[in-house]
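# take this sequence and fold it.
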Amino acid sequence: MLADDLKTQLATYLERVVRPIHIVASLDGSAKSDELRGLLADLQALCGKITVDLGGDDTRRPSFALGSPGHDILVRFAGLPMGHEFTSLVLALLQVGGHPSKAARETLEQVAALDGEYTFETYYSLSCQNCPDVVQALNLAAVINPRIRHTAIDGALFQDEVEAREILSVPTVFLNGRKFDQGRMTLEQIVAKLDTGAADRATKAIAAKAPFDVLVVGGGPAGAAAAIYAARKGIRTGIAAERFGGQVLDTMAIENFISVKETEGPKLAAALEQHVREYEVDIMDLQRATRLVPAGADGLVEIGLENGASLRSRTVVLSTGARWRQMNVPGEDQYRNKGVAYCPHCDGPLFKGKRVAVIGGGNSGVEAAIDLAGIVAHVTLIEFDAQLRADEVLQRKLRSLGNVRVVTSAQTTEVLGDGSRVNGLVYRDRTGGDSHRVELEGVFVQIGLLPNTEWLKDVVALSPRGEIIVDDRGQTSLPGVFAAGDATTVPYKQIVIAMGDGSKAALSAFDHLIRTPVQERQAVAA
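Sure thing, here's the model as predicted:
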């Protein structure tokens, strides 16, 4: 089942297993069950602490449960956890086998203290780069707390369940039979939803923090680089991020990050966070900034957070990034995750054999249409302009596909549905003015990005596009406030550029600090 080089690699990891792992598999006569049987045989051969029982009676077949004798643990995979989920399998084996997690101690203690009975089911797709974060978080929770059970389910393999539960986006998580949440979630976010007192404790802890020398707002590549460069100067550094990794978490393949031939967004995001944690950086995750107050007589900039707490700092680096641009038409919000999607890699497999539309004719839109054409029955690509804007090599590939229709000079005006899911859309012909309805089951929106800067309006100078205006040092219109990354006017929104600009902004902040000594500001205030 596994390639020889992968077996060698996996054997090295499994040397860290310290207690027995018992795997119980439920199989049938399908080809997938044969593949799973081969995978489990490989695992047993690679690690003497693994035993396999093929006589399981779970109703989902193929599936297998991981446990350890003497420990009340239930982690189950329904399907073959390959692709992006292979890492989830490896981590589950290590954790069930007693290898400690690298998650924050405070979070692990919160999980262990959760009371009640929690049966989680996570539906994923093998091509989804966001799904492993959720699967791994809930697997870890099930290992730590015996009152938590988790089953990770390949939605493409168990299509009947997906249809019955009306799942149109992954990851989708059910708790005790009811829908719990959708989309990427960290263990901290899951615990925050379960532990109702966690938010209040976090707010109080943040409010009690002493002022920083450099406070970074945003945890993408620019923010991570800024935090590292600031911390290396030996100054008090903090980073407040709504989600560490930012847009990178939503990026499938990265092949232009210099010196790294290829990687995936979630892997790079994890590496960024790990690198930041090597330094004395106060990381405040799950924190959304909503207010910036310029420095007053005390020389401190204030950042207000959504939870009501505030942080103060001598300098600030804004690296809030960007988000997917929406069409802003009737039906889009109503049917989000009910047929309206923004990640073709994540959600595409759920639309196997169905009809979908892709909105946008740039590189992202055309790439999405090409990928989806290999999964769905038919793709209608709708472009506002009179011609596609994607690279010619992509357009040639698109034109070679027989199940793709391209409509240009078209404006999407409405997403239609039956109340529970998408069943069509309406577009207007910008040349003749006529409206047309397209019958379909999914709409993938790929029309670019919007900077996350609404909360800075009327405080920091913004461009007409809403980007933070910066000079060649990353300085904004406010003294002591710098900015970097996709939220700024710097052209070419690329990871490597964001990292460079984040480093530059931190160095500029440090230069500002040494040129404006604390005692001088105190004298001015007096």
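# please make it C-alpha for all contacts and neighbour counts, starting now.
Noted.
# show me the contacts for T107.
For T107, the contact set (CA atoms under 8 Å, 6 or more residues apart in numbering) comprises 187-188, 191.
# quick one: the helices in the stretch 201-350 of the chain?
Assignment of helices within the stretch 201-350 of the chain using DSSP state H, counting those that start in this stretch yields the ranges 221-231, 265-277, 344-347.
# alongside the first, I'd like the structure of this one:
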Amino acid sequence: MYDVTIIGMGPAGLTAAVYAARKKLSTVLIGEKYGGQMATAPGVENYMGFQYIEGPELLAKFEENVEKYPVVRVEGRVVKIGRQNGQFVTRTADGREFSSRTVIVATGKVPRRLNAPGERELTGRGVSYCAVCDAPLFAGMEVAVVGGGNAALSAAYDLIKIAKHVHVISLEDWIADPVIIDKVKDAPNLTKLVGYETVRIEGEDRVTGIVLRSLATGEEKKLPVQGVFVEVGSVPSTDFVDGLLELNEKGEIKVECDCTTSVPGAFAAGDVSSIPEKQVIVAAGEGAKAALGAYRYLLNQK
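Just a heads-up that it's a prediction; the model follows:
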């Protein structure tokens, strides 16, 4: 029996673990991927205390803090959270169960798929969801980036330094931060394609092309690319809370300003919650709030 179970090992979950442990709460931290999206993030320029820091380097600093405290770490995919005898029971895919008096959900989001023909079949064979991880594999090649937000243009920035040519494909005009747009807009090996949807991704063993359709004319065109980086946003990782916690129309866990959810004793923090801004620094702050909220909740229990 733990005081708190924290699900998710991104910036929200790791910060929550430190704050919970500092309050002398017995804490178990469960997750599939240590660091979450931060582990593969490109350079971070908006985290206070650092003019510039790469995601893995920032994660290492988070990890140094966590290691100072008696936090039990468990690698595993959580498949269900339930209530039993007034306690929370967290079950992992391999059948393990963890009981706790409170729970903090900080599982973040996962990349959204295009759901275009060929995408799933060619994932890992030219289709990628992580430019930081896979960009070096496409040195000297022609690639496409699908999306027009911060993630897409950050991917494009990584790729223009490596690839022969980068096509950035989006339904609408770019909506990224101006500082990111400025880094790529004048790149000689970048083509901006606005007003196009992806029809299919082609290839047998590897990606050989992407077929687009113009939203204005309906005309289709094929780009002979060897890589497709899908950067069209993400979806909350909330399948395992279905039936327990209330979600909003986006599938995010509804929270109040103190990270409380629809169930007393259950808290949510970071990108998985309904907070409006999805940033590393915001997620870390929300993780701290959730842990302090769990501590206050336990103090008030008889």
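# where does the TM-score land?
After superposition, the two chains reach a TM-score (TM-score structural alignment, normalised by the length of structure 2) of 0.94; 302 aligned residues with a CA RMSD of 1.6 Å.
# count the residues that sit near the nearest residue to L187 of structure 1 once chain neighbours are set aside.
In this structure, L187 of structure 1 finds its nearest non-sequential neighbour in A137, 4.9 Å apart by CA to CA, 6 or more residues apart in numbering. Residues contacting A137 of structure 1 under the criterion other CA atoms under 10 Å number 21.
# ok, the one 5 residues further on next?
The burial count assigned to A142 of structure 1 is 28, neighbours taken as other CA under 10 Å.
# so what's the aligned residue in structure 1 for G43 of structure 2 up against?
By TM-score structural alignment, G43 of structure 2 lines up with A253 in structure 1. Residues counted as contacts of A253 of structure 1 (CA under 8 Å, 6+ apart) are 262-265.
# cool, and N46 of structure 2?
Taking CA under 8 Å, 6+ apart as the test, what N46 of structure 2 contacts is 52, 281.
# any idea how far the residue mapped onto G304 of structure 1 from structure 2 is from G148 of structure 2?
Correspondence of G304 of structure 1 to structure 2, assessed by TM-score structural alignment: R91. According to CA to CA, to the nearest Å, R91 of structure 2 stands 37 Å off from G148 of structure 2.
# among the helices of the stretch 201-350 of structure 1, which is nearest A113 of structure 1?
helix 265-277 (25.1 Å; CA to CA).
# that closest one aligns to what range in structure 2?
Aligning helix 265-277 of structure 1 against structure 2 (TM-score structural alignment) gives residues 55-67.
# buried among the contacts of A253 of structure 1? Need that as a selection in ChimeraX.
Buried residues among the contacts of A253 of structure 1 (16 or more other CA atoms under 10 Å), as a ChimeraX selection:
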select :264,265
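# E467 of structure 1: which of the contacts of A253 of structure 1 is nearest?
Distance to E467 of structure 1, by CA to CA, is smallest for G265 among the contacts of A253 of structure 1, at 23.5 Å.
# ok, now how distant is the closest one from R288 of structure 1?
G265 of structure 1 sits 21 Å away from R288 of structure 1, going by CA to CA.
# same question, E280 of structure 1
Per CA to CA, E280 of structure 1 is found 22 Å from R288 of structure 1.
# again, but for T320 of structure 1
T320 of structure 1 is 10 Å from R288 of structure 1, where distance means CA to CA.
# ok, the two, which is more surrounded?
T320 (29 against 19).
# ok, that one - contacts?
217-220, 223, 451-453, 485-487.
# in strands, which of those residues appear?
217, 451 (DSSP state E).
# most neighbours out of the contacts of T320 of structure 1, which is it?
G223 (37 neighbours).
# more neighbours: which of R91 and G148 of structure 2?
More crowded of R91 of structure 2 and G148, by other CA under 10 Å: G148, with 26 against 19.
# about what we covered before: give me the buried entries from the contacts of T107 of structure 1.
187-188, 191.
# so which of these is the closest to A505 of structure 1?
Of those, the one sitting nearest to A505 of structure 1 (CA to CA) turns out to be E188, at 28.8 Å.
# so is that closest one in a helix, a strand, or just coil?
With DSSP: H, G, I helix; E, B strand; the rest coil as the basis, E188 of structure 1 sits in helix.
# can you pull the contacts of it?
Counting by CA under 8 Å, 6+ apart, E188 of structure 1 touches 107, 286.
# can you rerun that using 7 Å?
E188 of structure 1 is in contact with T107, counting by CA atoms under 7 Å, 6 or more residues apart in numbering.
# please apply the same query to I180 of structure 2.
153-154.
# quickly find the element holding it.
I180 of structure 2 belongs to helix 178-184 when elements are defined using DSSP states H and E.
# and A291 of structure 2? What does it align with in structure 1?
Using TM-score structural alignment, A291 of structure 2 sits opposite A506 in structure 1.
# oh, I was asking about A176 of structure 2
Counting by TM-score structural alignment, A176 of structure 2 corresponds to A390 in structure 1.
# and the angle for the host helix or strand of P132 of structure 1 with helix 265-277?
Assessed by DSSP H and E, P132 of structure 1 sits inside helix 131-144. Orientation of helix 131-144 of structure 1 against helix 265-277 (axes from the mean of the first three to the mean of the last three CA atoms, to 10 degrees) gives an angle of 60 degrees.
# beyond helix 131-144 of structure 1, next helix or strand please.
Next along the chain after helix 131-144 of structure 1, taking DSSP H and E as the criterion, comes strand 148-154.
# in structure 2, what range does that following strand match?
Against structure 2, strand 148-154 of structure 1 falls on no residues (TM-score structural alignment).
# buried set for the very next helix or strand once past that strand?
On the C-terminal side of strand 148-154 of structure 1, the closest following helix or strand by DSSP H and E is helix 159-164. For helix 159-164 of structure 1, burial by neighbour count (16+ other CA under 10 Å) applies to 159, 162.
# also stretch 116-130 of structure 2?
In stretch 116-130 of structure 2, counting by 16+ other CA under 10 Å, buried: 118-119, 121-122, 125-130.
# can you check stretch 250-265 of structure 2 too?
251-255, 258-261, 265.
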